[in-house]
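> Predicted model follows, preceded by the sequence.
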Amino acid sequence: MGIRSLRKKKAREPQNNPLSPNSSMVSSASSPSLTPRRKASRLYANFYVILSVSLFVSVIVLLNISSYKLRAFERVISYHMIKVVNEFPHDPQAFTQGLLYAGNDTLFESTGLYGKSSVRKVALRTGKVEKLKKMDGSLFGEGLTLIGERLFQVTWLQKLGFIYDQKNLSKVGTFNHEMKDGWGLATDGKVLFGSDGSSSLYELDPRTFKAVSKQVVYYKGHQVHNLNELEYINGEIWANVYMTDCIARISPNNGGFLGWILLSNLRKGLVEAGHRDIDVLNGIAWDDEQKRIFVTGKMWPKLYEVKVFPINKPIEEGVIEQLCLRRPLTFT
C-alpha cells in the first residue's frame, strides 16, 4: 500500500471526537451528549422559562378578569326614581322613626321626640291610630321591626331596646345591643339588621343582640353616613339616609352598595301644597304578599304607596354625591 493510499484510509477512519457526527458518543438524534448535571441544568432552565411564561399569561388573564369584574360591579349600581301609586292619610304629629307593614292593611310605627315617643298600630287606609303605647319622657323612640309576634324597638343615644307584644303593644322585655346607639332596625325573619347613624350596617343575633357582623357601606369610595330607618325588601336592605331624599339599597350579605332611589318629588309636592312644617323623609314599609312599598316622613301628613322605575338617562358626575351623601353627624 502506498503512502497516498494510507493517507486516504486514515482519512476514512472515524476520529475519536465527541462532537463528530460519527462518534459513538452522539445520540440517535445527532445532538451532543450531556452529563447528568448538564442535562438537569438544561431541564431546569426550560422549566423556568415555561413557568415564567405561564405566570406572565396568568397575570394578564387575572388583570383582565379583575378589570371586567370591576366594570361589572360598577354597572350593578342602579339609579331609580319613584311613581306614586296611592296616597293615604298620616298623622302630621308623628315624628316617624320606624315603620313596618304587618298584613291586613295594618302598619306599626315608632315615633320619636322626648315626651312624644310612642309605638303605635295604624290603619293604612285611614291613618287612624288604633293602639298606642307611650314611652317614658326620657326616651327617644327609634327604629322598629317585627319577628313573629314580637315588636323590637331601639332608642336614640342609647344601647337600650324594648320588646312589645304585637297584639296589645304591652312591653314584654328589654335588651341591650352592641351598636353605638339605635337608629334603624329591620329583619329578614331570622336575624336583625341595625343602623346607628353611621355608615355601618349591623347584623344582630335576635336572641343575644350581639353584633354578628358590621359592614361599612361605600358608594364609589365614599362612606354612606347617617344610615337611618331600615327595611328588608326582596333580599336587600333599604335605608333612609338622614337629611336627604334618598334611599340606599344595600346587600345584607356584605354591605355592598346596590343602588339609589331618589324621592325628592315627594317633599317638593308637599311643600308646594303648603305643608312647610314637615321634617325629613323617613320610614319604609314593605308588603311582601302584595309587593307594595310604602314611604313617609317625619311629621308628614301623607303616607305613599310607590313603585320604583330605573333612571335611563346618564346622571352627571357629582349629582348623587350632592343629593344623597352627607357628612357624619355627631351628638353629645
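In hand now; what should we look at? Residues are numbered from 1 along each chain as shown.
> only C-alpha atoms for contact and neighbour calcs from this point on.
OK.
> Helices along the stretch 1-150 of the chain, start to end?
Counting by DSSP state H, counting those that start in this stretch, the stretch 1-150 of the chain has these helices, from start to end: 3-12, 36-76.
> other SSEs contacting the first one?
The reference is to helix 3-12. In terms of contacts (3 or more C-alpha pairs under 8 Å, 6 or more residues apart in numbering; DSSP states H and E), helix 3-12 is not packed against any helix or strand.
> How far away from the center of its chain is it?
Per C-alpha atoms, centre = their mean, to the nearest Å, the displacement of helix 3-12 from the mean C-alpha position of its chain is 92 Å.
> buried set for it?
Within helix 3-12, no residue is scored as buried using 16 or more other C-alpha atoms under 10 Å.
> Then stretch 242-259?
Going through stretch 242-259 with 16+ other C-alpha under 10 Å, the ones that come out buried are 242-252, 255-259.
> Out of those residues, name the ones that lie in strands.
Among those, DSSP state E puts 246, 247, 248, 249, 250, 257, 258, 259 in strands.
> Of the helices of the stretch 1-150 of the chain, which stretch is the most buried?
With neighbours defined as mean count of other C-alpha atoms under 10 Å, the helices of the stretch 1-150 of the chain peak in mean count at helix 36-76, which reaches a mean of 12.
> Need the helices of the stretch 1-150 of the chain in JSON lines (columns: distance to residue 111).
As requested, those are arranged in JSON lines below (distance: least, C-alpha to C-alpha, whole Å):
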{"stretch": "helix 3-12", "distance to residue 111": "113"}
{"stretch": "helix 36-76", "distance to residue 111": "35"}
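> Residue 119: how many residues sit nearby?
Neighbours of residue 119 under the rule other C-alpha atoms under 10 Å: 25.
> for comparison:
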Amino acid sequence: MKVTLSILLTGLLAVACGSPGAARRTSQPAAPAEPVRYTYAVQRVYPHDPENYTQGLQYADGLLWEGTGQNGASRLLKTDLETSRSEVVARLPRSEFGEGIALLGGKVYQLTWTSNRAHVYDAATGRRTGGFTYPGQGWGLTTDGRWLYMSDGSDRIRVLDPDTFERERNIAVTLSGEPVRLLNELEWIEGKIWANVYTTDQIVIIDPATGAVEGIVDLSGLLPEEEVTPSTDVLNGIAYDPALKRIFVTGKNWSKLFHITLEKQE
C-alpha cells in the first residue's frame, strides 16, 4: 500500500508542478507470478512394458493408448489398465521414429520425430485412414477436444487444425518471463497443458491462453532405484482420466506406470 500511495502522490505532484513529461510516465508491468510448486503421492502402481520407449500417452474408456519410439520399434498400442492386456494397433515403418499421440473425434493421431509426418488411424478398427505432413520435428501431442497442440522440442507449442494440420497459432511458453525449452510429451488436464520437460523429472503446467507456466510438478524419485536398469530412460508420458480425475505418468522403458496425486509444496 505504501508503494501505491507513493506512486499516486508523485504523479499528482508532477501534474501540480506543471511537469508534462512526468505526468505521462506509466508504471512498469508487474513481474510474472511465481508458479505453484508440487510434489506427489503415489496412489497405485501398474505394470508397464519396459520395452516401450514411451513417446505419447492418453487414457480413454478404460484403455491406455501409447505411442512408442525408436526406429524399427515404433508402434501404437492400447492396454487395458485393469488386466494389463496390450494390443498392438499399428506399427510404423522402420524408417520412422514414433512420437506423441492424441485421440480426437474417433481418430488417433501419431507424430513422427524427423519424418515430418503424422499418421491418422480409426480408433475403433486401428486402420490407417490418412496422414499429414508438417515442418520441423514432432515431439508431443494433445487435444482440448477441438484443436491439436503439438510440441517440437522448442519453447513453442503449435495449435493445429485437426482436419488440415494447418497451424492456427503458436503458444510461447515462459517461466517467470523466460522461455521454457525441450517441451516434450503433452496432456490436456482441466483446461491446462501439462508438459514433460525433456531430460528432467519435472512437468510444467501451462496456461494455454498466455503460455505462462503456472505450476511445476517435481517427480524426482518416482521410479524406485531397484527398477532402474541400463535401458531405463527419462520420465515421459502423462495421461488423464477426466471421469475419476486420475493422473497417470511413466517414462521411456520404465517398468511401472503410476497413478499420482499432487501435493502442494509449502
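That came through, no problem. The shown structure was predicted, so the numbers you read here are calculated from the model rather than taken from an experiment.
> Any idea what the TM-score comes out to?
The TM-score (TM-score structural alignment, normalised by the length of the second structure) is 0.88; 253 aligned residues with a C-alpha RMSD of 2.1 Å.
> if we can go back for a sec, just the buried residues of stretch 242-259 of the first structure now: which is nearest residue 199 of the first structure?
The shortest distance between residue 199 of the first structure and any of these, using C-alpha to C-alpha, involves residue 255 and amounts to 9.9 Å.
> which ones are touching the counterpart of that closest one in the second structure?
In the superposition onto the second structure, residue 255 of the first structure corresponds to residue 211 when matched by TM-score structural alignment. Shown here is residue 211 of the second structure, whose contacts under the criterion C-alpha atoms under 8 Å, 6 or more residues apart in numbering are 171, 172, 173, 174.
> can you pick the most crowded of these?
The most crowded member of those is residue 173, carrying 23 neighbours; neighbours defined as other C-alpha under 10 Å.
> now the closest residue to residue 265 of the second structure other than its chain neighbours: how far from residue 195 of the second structure?
The spatially closest residue to residue 265 of the second structure, leaving aside those adjacent along the chain, is residue 38, at 5.2 Å (C-alpha to C-alpha, 6 or more residues apart in numbering). Residue 38 of the second structure is 14 Å from residue 195 of the second structure, where distance means C-alpha to C-alpha, to the nearest Å.
> picking that back up, under the alignment, what does the residue nearest to residue 265 of the second structure map to in the first structure?
Correspondence of residue 38 of the second structure to the first structure, assessed by TM-score structural alignment: residue 80.
> my guess is that match contacts residue 311, does it?
Yes - with contact defined as C-alpha atoms under 8 Å, residue 80 of the first structure reaches residue 311; the gap is 5.2 Å.
> Show me which of the two is the more surrounded one.
Neighbours per residue, other C-alpha under 10 Å: of residue 80 of the first structure and residue 311, the larger number sits with residue 80, 17 against 14.
> and the gap between that one and residue 189 of the first structure?
As for residue 80 of the first structure, its distance to residue 189 of the first structure is 26 Å (criterion: C-alpha to C-alpha).
> Ok, residue 73 of the first structure next?
Using C-alpha to C-alpha, residue 73 of the first structure is found at 28 Å from residue 189 of the first structure.
> Now check the second structure for the residue matching residue 136 of the first structure.
So residue 136 of the first structure corresponds to residue 93, using TM-score structural alignment.
> burial of its match, as a residue count?
Around residue 93 of the second structure sit 13 other residues, with neighbours defined as other C-alpha under 10 Å.
> Quick check: closest non-adjacent residue to it.
In this structure, residue 93 of the second structure finds its nearest non-sequential neighbour in residue 72, 6.9 Å apart by C-alpha to C-alpha, 6+ apart.
> how about whatever residue of the first structure lines up with the one you found, what does it touch?
Matched by TM-score structural alignment, residue 72 of the second structure corresponds to residue 115 in the first structure. With C-alpha under 8 Å, 6+ apart as the criterion, the residues that contact residue 115 of the first structure are 135, 136, 137, 138, 139, 140.
> so how many other residues sit close to the last one?
Neighbour count for residue 140 of the first structure, taken as other C-alpha under 10 Å: 23.
> Name the nearest residue to the spatially most central residue of the second structure, sequence neighbours excluded.
For the second structure, the residue whose C-alpha lies nearest the mean C-alpha position (C-alpha atoms, centre = their mean) is residue 186; its distance is 2.1 Å. Nearest residue to residue 186 of the second structure, sequence neighbours excluded (C-alpha to C-alpha, 6+ apart): residue 195, at 4.6 Å.
> Now for that neighbour, how many residues are close by?
Under the neighbour criterion other C-alpha under 10 Å, residue 195 of the second structure is assigned a count of 28.
> What's it aligned with over in the first structure?
For residue 195 of the second structure, the residue aligned by TM-score structural alignment is residue 239.
> Buried residues, the helix or strand where that match lies. List them.
Remark: residue 239 of the first structure resides in strand 236-241, with elements defined by DSSP states H and E. By neighbour count with 16+ other C-alpha under 10 Å, strand 236-241 of the first structure contains the buried residues 236, 237, 238, 239, 240, 241.
> after superposition, how close is that strand to the second structure?
In the superposition with the second structure, the aligned residues lie an average of 0.6 Å away from strand 236-241 of the first structure, counting by mean C-alpha distance after the TM-score superposition for the first structure.
> What number of residues are in the vicinity of the nearest residue to residue 33 of the second structure once chain neighbours are set aside?
Nearest-residue entry for residue 33 of the second structure: residue 176, 6.7 Å, with adjacent residues in sequence omitted and distances by C-alpha to C-alpha, 6+ apart. Other residues within reach of residue 176 of the second structure by the criterion other C-alpha under 10 Å amount to 14.
> what sits against residue 176 of the second structure?
31, 32, 33, 34, 35, 212, 213.
> And residue 202 of the second structure, by the same measure?
Counting by C-alpha under 8 Å, 6+ apart, the residues that residue 202 of the second structure touches are 196, 216, 217, 218, 219, 220.
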